[in-house]
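**Student:** Requesting a structural model of the entry that follows:
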Amino acid sequence: MPELPEVEVTRRSVAPVLEGALVRAVRVGAALRWPLGADPASLVGLRIGALLRRGKYLWLPLLGKDGAPQGGLLLHLGMSGSLALLREPGPPGKHEHFDLVTDAGTLRLTDPRRFGAVVWSPALDQGMAERLLARLGHEPFDPALTPALLHQGLQRRRVPVKAALLAGDIVVGAGNIYACEALYEAGIDPRAPANTLSLARCERLLQALRATLARALDLGGSTLRDFRDAHGMSGAFQDQAGVYGREGQDCRRCGTAVQRLVQGQRSTFFCPRCQRR
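**Tutor:** Okay, the predicted model is just below:
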């Protein structure tokens, strides 16, 4: 699944081209998770404002001729979706379910499993966008997210710490790959009950999460199957992962074999020696 770094990499790859672009047409293909929520024809003639990201969602604000806000499109890539910015798009293929045609190129959503979404909302804090974003936790790089705040949030959870991170209502962006890596960097066993972590361990965890996500952004995210940015470039984070996808291989720190277990139907990778409960 595209996680926060992949979505941010996508945003960065399309924003310089799309911001200010004029919408010429909108094509809606097979149904995605939710309906568009607007007549596609009503979006023609609007301009795209400054693209934003919230968690794993992208927000494309739309502006009228006078620059007044006219709502916007909230996009989610689902389990296997990707966006491509095409100068000369061919006919849409079987899994290409949405086109936003502009004078700067066509933004095309490819989503084989159709778990993604493109929905119109009157504003980021209204309508469907408000409903989808309401329960998201702090952005990982938000200065307001302190170790004390993370500690406070985890104190209310008796589930394994990795599950608490994946829930996304304390901090967003710690998807499966990056939660495994951050816990490894912080030396915390993914099975440790969230409410047993001390403030000092929460401080290490927050530092590790930020460092892990920053490194992933620098490397263009992770490409495990088919992720590409909007210009077709693959990510390289997976090549430097400490534990993720390395079951049976030597830990890069201590040489102990990396182990794999399943938590909440997701694979978890960890070093049994470096990571303590």
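**Student:** Every contact and neighbour count from this point should use C-alpha atoms.
**Tutor:** OK.
**Student:** which helices and strands sit right next to the top helix by length along the chain?
**Tutor:** Secondary structure assigned by DSSP state H gives helix 199-218 as the longest helix of the chain. Under the contact definition 3 or more C-alpha pairs under 8 Å, 6 or more residues apart in numbering; DSSP states H and E, helix 199-218 sits against helix 4-18, helix 147-155, helix 176-186.
**Student:** another one to check against the first:
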Amino acid sequence: MPELPEVQSVVDTLCMKKIPGRRITGASVYWGKTIADMEPVDFCKKIKGRTIRQIIRRGKYIVFDLSGGLTLMIHLRMTGRLNWEFRDRPRNKHEHVILNVGATDTLRFQDTRKFGRIWLTGEPEKILDRLGPEPLEESFTIRRFLTMLHTTNRQIKPLLLDQRFLAGLGNIYVDEALWESGLHPQRISSSLTRHEVKALHRAIPHVLHKGLKNLGTSLGTGKSNFYLPGNRPGRNAEELNVFRRTGLACPRCRSIIARIVVAQRSSHICPTCQKKQP
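**Tutor:** Got it, this is the predicted structure:
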């Protein structure tokens, strides 16, 4: 699933293509379930004629601020991606929603496994306000993080994956941050010392900034893999330390990286660097 660096890289790419300021001249929906909380015919009617004023990210959501008080929100889920194409290019079978932008261009939502969702709403806060703080904002301080961790008693891996706790993290960057900070994914949040919280607070932005610098993580070449608009893969897979490196040597201590399951999620750890007990 695309995480904060991948989603932000998509937003940055769309903005570089100067899409904000352009007008949506029409829409087509080929898989109705992609549109959440609205009939596809109503979606097509309501979005036509709207100007895209701004594109931002909140958590894992791509958020389009539209004219007329509406907001378009896209969640890529497992295999979603956005394609920016000329209108005369034939639609591929996995492109489920197509927005006509101006006279010649289209923004196409492609989703091989059909888990992604699109919302068109006048009340985006009903969804976005449920999300936790952004880990790259200045308001995400060590003191705030310490309070967040010590007021709950959950395993640290599933807690960091909970979008209501902290927005934007997924399996890749949680595994990387926990390795960076030397924490086992089954450690209980309230048991972390101030030193350990400080290390994790430092590790989370570090791995996210690295992912952003590399335009996200693409883990293969299949159609369901992450690609930026323009069909460019992310480069961050080459710099991962533990994620999907089972059986390889830990870059820090040369122990063999192991794969375990934590709260039904695959997790990758160094058994030497990340002790289960402090």
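**Student:** which residues in the second structure does the longest helix of the first structure match up with?
**Tutor:** Helix 199-218 of the first structure lines up with residues 194-213 of the second structure when matched by TM-score structural alignment.
**Student:** Format the helices and strands packed on helix 199-218 of the first structure as a markdown table; extra columns: mean neighbour count and distance to L217 of the first structure.
**Tutor:** As requested, these are exported to a markdown table (neighbours: other C-alpha atoms under 10 Å; distance: least, C-alpha to C-alpha, whole Å):
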| stretch | mean neighbour count | distance to L217 of the first structure |
| --- | --- | --- |
| helix 4-18 | 21 | 5 |
| helix 147-155 | 18 | 22 |
| helix 176-186 | 24 | 11 |
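**Student:** what about the strands in the stretch 1-150 of the first structure?
**Tutor:** Using DSSP state E, counting those that start in this stretch, the strands of the stretch 1-150 of the first structure run over residues 23-28, 47-48, 52-54, 57-63, 69-76, 82-86, 96-102, 105-110, 117-121.
**Student:** And the ones you listed: which comes nearest G221 of the first structure?
**Tutor:** strand 82-86 (12.8 Å; C-alpha to C-alpha).
**Student:** how big is the offset of that closest one relative to the second structure?
**Tutor:** After superposition onto the second structure, the mean distance of strand 82-86 of the first structure to its aligned counterpart is 0.7 Å, using mean C-alpha distance after the TM-score superposition for the first structure.
**Student:** Kindly calculate the angle that that strand makes with helix 4-18.
**Tutor:** 20 degrees (axes from the mean of the first three to the mean of the last three C-alpha atoms, to 10 degrees).
**Student:** ok, the nearest residue to L63 of the first structure once chain neighbours are set aside - contacts?
**Tutor:** Excluding the flanking residues, the one nearest L63 of the first structure by C-alpha to C-alpha, 6 or more residues apart in numbering is P69, at 4.6 Å. P69 of the first structure makes contacts with 61-63, as judged by C-alpha atoms under 8 Å, 6 or more residues apart in numbering.
**Student:** please redo it, this time with the cut-off set to 10 Å
**Tutor:** Contacts for P69 of the first structure were tallied using C-alpha atoms under 10 Å, 6 or more residues apart in numbering; they are 46-49, 61-63, 122-123.
**Student:** from memory P61 of the first structure sits against A129, does it?
**Tutor:** No. Applying C-alpha atoms under 10 Å as the test, P61 of the first structure and A129 come out as separate, 11.6 Å apart.
**Student:** Tell me which of those two has more neighbours.
**Tutor:** Comparing P61 of the first structure with A129 by neighbour count (other C-alpha atoms under 10 Å), the higher total belongs to P61, at 24 against 21.
**Student:** The second structure: which residue goes with the more buried one?
**Tutor:** Match for P61 of the first structure (TM-score structural alignment): D65.
**Student:** so how far is R58 of the second structure from that match?
**Tutor:** Distance, D65 of the second structure to R58 of the second structure, by C-alpha to C-alpha, to the nearest Å: 12 Å.
**Student:** Is it possible to get JSON lines of the strands of the stretch 1-150 of the first structure that adds distance to G232 of the first structure?
**Tutor:** What follows is the strands of the stretch 1-150 of the first structure, written out as JSON lines (distance: least, C-alpha to C-alpha, whole Å):
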{"stretch": "strand 23-28", "distance to G232 of the first structure": "21"}
{"stretch": "strand 47-48", "distance to G232 of the first structure": "22"}
{"stretch": "strand 52-54", "distance to G232 of the first structure": "20"}
{"stretch": "strand 57-63", "distance to G232 of the first structure": "18"}
{"stretch": "strand 69-76", "distance to G232 of the first structure": "18"}
{"stretch": "strand 82-86", "distance to G232 of the first structure": "7"}
{"stretch": "strand 96-102", "distance to G232 of the first structure": "15"}
{"stretch": "strand 105-110", "distance to G232 of the first structure": "12"}
{"stretch": "strand 117-121", "distance to G232 of the first structure": "21"}
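**Student:** of all the ones you listed, which lies closest to D169 of the first structure?
**Tutor:** Taking these one by one with C-alpha to C-alpha, strand 52-54 is closest: 12.5 Å.
**Student:** Give me the mean deviation of the closest one from the second structure.
**Tutor:** So strand 52-54 of the first structure averages 0.6 Å relative to the second structure (mean C-alpha distance after the TM-score superposition for the first structure).
**Student:** L70 of the second structure: how many residues sit nearby?
**Tutor:** When neighbours are defined as other C-alpha under 10 Å, L70 of the second structure has 19 of them.
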